[in-house]
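1. with the input below, show me the fold.
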Amino acid sequence: MYKHEGQLIHQEHDEHGAIEIVETDGVRALHFGTDPRQSSMFMNAPDQLHSKYVRAMMAWLLFKEQPGNVLMIGVGGGLLSKYLLYQFPHCQIKAVEFRQAIVKIARRFFALPLDPRLKVKIADGAHYIKQQSQKMLEQHDLIIIDAFDDAGMADTMQGLNLFSACKTLLTDNGLLVINLWGTNKELFRQLSLEMGAVFNGRVLFLP
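-> Sure thing, here's the model as predicted:
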């Protein structure tokens, strides 16, 4: 077990590894047995966004005022899903999470609501995207990928085929938002080239 600063209030293991909830100075955080926070929440303002990277992922608002049909890959603590529900009453969210235990944690410790506008599916995110792109039953005006394990961005959430499948699932003016935290320089360069190729150079990177 990683020795965290703060108070460890919950710990469990599933078949994919450790899950820990730690509270420090009024902030509750989700860890996967390592130091990096997977999600974090203000205890006195649970509907606000605490993590800087999550706030950065909301930069899509510069291009689209109202999300309608949203696909989220990776639930984590559910903070982004909860924020979208709170801020945009008319949006519909489909969230895909690989680990059932994480969804239970999000509901128990991070106040992820049971809301008819939010549908959660337990599945591999990359497989789900590729499967749905072949069926073409619906498209989304916003796709958010924030899928990580204890080492960084999940390996399955990378590659030219995945980005092409995402493009297929987007409406004509749809946006794809991806958290690339933890990628090394060479992988970042590779992903940048692949995204640029798929989206005809219309890619914006935030530090």
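2. only C-alpha atoms from now on, for both contacts and neighbour counts.
-> OK.
3. which stretches in the chain count as strands?
-> All strands of the chain, identified by DSSP state E, fall at 7-14, 17-24, 27-31, 39-42, 69-73, 92-97, 118-122, 140-145, 148-149, 152-153, 170-178.
4. pull the distance from the longest one to the chain's centre.
-> Going back to what we said before, that points to strand 170-178. Centroid separation between strand 170-178 and its chain, computed with Cα atoms, centre = their mean, to the nearest Å, is 15 Å.
5. thinking again about what came up before, R107 is nearest to which of the strands of the chain?
-> Checking these against R107 by Cα to Cα gives strand 118-122 as the closest, at 11.5 Å.
6. show me what the closest one is packed up against.
-> strand 92-97 (3 or more Cα pairs under 8 Å, 6 or more residues apart in numbering; DSSP states H and E).
7. now the strand it packs on against strand 69-73, angle please.
-> 10 degrees (axes from the mean of the first three to the mean of the last three Cα atoms, to 10 degrees).
8. now do the helices in the protein.
-> Assigned by DSSP state H, the helices in the chain fall at 52-57, 79-87, 100-109, 125-135, 160-169, 185-198.
9. out of those helices, which is closest to E15?
-> Across the helices of the chain, closest to E15 is helix 100-109 (Cα to Cα), at 9.7 Å.
10. now do the closest one against strand 92-97, angle only.
-> Going by the same axes, to 10 degrees, helix 100-109 makes 120 degrees with strand 92-97.
11. now the other sequence, so there's something to compare against:
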Amino acid sequence: MTTKRKSPQAAQPLPEVTISDFDGARYLHLGTPWVQGSMRIKKPFDIDLEYVQRMMAWLLLVDWPTVPERRAMQLGLGAAAATKFCAQKLGMASTTAIELNPQVITVCRQWFKLPPDSDKLQVVLGDAGVEIQKPQYLQTVDALQVDLYDHEAAAPVLDSPDFYQHCRNLLTEDGCMTVNLFGRTNSFARSLAHIQEAFGPEAVWRFAATKEGNTVVLAQRMASRPSRELLSQRADQVQQQTGLPALKWLKVFKPVQPVAA
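-> Here you go, the predicted model:
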């Protein structure tokens, strides 16, 4: 196997991980006051933050009965909200999270109810940009969630067309990637263009920004355009089964229109 150049993620110094509790929630910080993840202390397997809930919008593009057979991967563990939700609440066949900072993994296990590794859950300590190029992962992931911000939360650490092409290579034929982007920064348009370059202009969807400025973008390996009726049916089932506000998503979730040549 050829030696690959180190990912930009590995060049970043690892910040100190801290936690804080406020009003029934526990927050994860990476050396700054910025919130990098959260958990409702009395509901540790629910998803607290709105943008992380929206990272589950891939559920709108698959049939609900197939969810337990599917495989999920998270790039960036955060407070383990997406990882726990896929493994525990959705009961998916396998969930793999890739995290660069060993402190994050330790803190999630001690303070955020992240279960130990098992045959259905694996947390990998490694550089996501390198790890996802390993052959064992290719075309095995049905739901890929990408949330790779550094401690300053200024722009994604991994954000090139090549990176998004590697993400696409992970996906099964009807697999989806969801990415957290800050929709009110200059980097958003560039990130969206890179995703469209890798996935194709017809394969990309987006949410409106949350009040905090997070914009979740979804990209399919193979583009589809379900009818609003079908999306509504799926959203209703997702909401009933998981408690996620999926019906509200339909008001702020739409395909990205290809840019005219």
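12. ok, back up a step: mean neighbour count and distance to L61 of the first structure added to the strands of the first structure, as a markdown table?
-> Shown next, in a markdown table, are these (neighbours: other Cα atoms under 10 Å; distance: least, Cα to Cα, whole Å):
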| stretch | mean neighbour count | distance to L61 of the first structure |
| --- | --- | --- |
| strand 7-14 | 13 | 35 |
| strand 17-24 | 18 | 30 |
| strand 27-31 | 23 | 26 |
| strand 39-42 | 22 | 21 |
| strand 69-73 | 22 | 13 |
| strand 92-97 | 22 | 16 |
| strand 118-122 | 16 | 20 |
| strand 140-145 | 22 | 11 |
| strand 148-149 | 18 | 23 |
| strand 152-153 | 16 | 24 |
| strand 170-178 | 16 | 10 |
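13. which of those sits closest to A59 of the first structure?
-> strand 170-178 (8.9 Å).
14. ok now do the residue most central in space within the first structure, which residues does it touch?
-> Closest to where the C-alpha atoms of the first structure average out (Cα atoms, centre = their mean) is D146, at 2.8 Å. Counting by Cα atoms under 8 Å, 6 or more residues apart in numbering, D146 of the first structure touches 72-75, 153, 178-179.
15. mind checking what V124 of the second structure lines up with in the first structure?
-> Superposed on the first structure with TM-score structural alignment, V124 of the second structure falls opposite K121.
16. its match contacts R99, correct?
-> No: counting by Cα atoms under 8 Å, K121 of the first structure does not reach R99; the two are 9.9 Å apart.
17. ok, K119 of the first structure to Q48 of the first structure distance?
-> 21 Å (Cα to Cα, to the nearest Å).
18. can you give me the end-to-end span of stretch 68-82 of the second structure?
-> End-to-end distance (Cα to Cα), stretch 68-82 of the second structure: 15 Å.
19. same check, this time on stretch 200-207 of the first structure
-> End to end - Cα to Cα - stretch 200-207 of the first structure spans 21 Å.
20. ok, and what's touching it?
-> Residues contacting stretch 200-207 of the first structure (Cα under 8 Å, 6+ apart): 56, 195-196.
21. what is the burial count for the equivalent of Q100 of the first structure over in the second structure?
-> Under the alignment (TM-score structural alignment), Q100 of the first structure pairs with P102 of the second structure. Neighbourhood size, P102 of the second structure [other Cα atoms under 10 Å]: 14.
22. in space, what's closest to P102 of the second structure - neighbours in sequence excluded?
-> Leaving aside its chain neighbours, P102 of the second structure sits nearest to L125 (6.6 Å; criterion: Cα to Cα, 6 or more residues apart in numbering).
23. now do the contacts for the one you found.
-> L125 of the second structure is in contact with 98-102, counting by Cα under 8 Å, 6+ apart.
24. ditto for S40 of the first structure
-> Taking Cα under 8 Å, 6+ apart as the test, what S40 of the first structure contacts is 27-30, 50-51, 77, 79.
25. distance check, it against A95 of the first structure.
-> 18 Å.
26. and what of T171 of the first structure?
-> T171 of the first structure is 18 Å from A95 of the first structure, by Cα to Cα.
27. same thing with F109 of the first structure?
-> 18 Å.
28. for T183 of the first structure, same thing?
-> Relative to A95 of the first structure, and taking Cα to Cα, T183 of the first structure is found at 23 Å.
29. over to S81 of the first structure?
-> 8 Å.
30. between these two, which contacts overlap?
-> Taking Cα under 8 Å, 6+ apart as the criterion, S81 of the first structure and A95 both touch 72, 75, 118.
31. what's the closest of those to Q139 of the first structure?
-> Using Cα to Cα, these come closest to Q139 of the first structure at M72, 12.7 Å.
32. and the closest one, what's its match in the second structure?
-> Using TM-score structural alignment, M72 of the first structure lines up with Q74 in the second structure.
33. try K52 of the first structure
-> Looks like K52 of the first structure aligns to E50 there (TM-score structural alignment).
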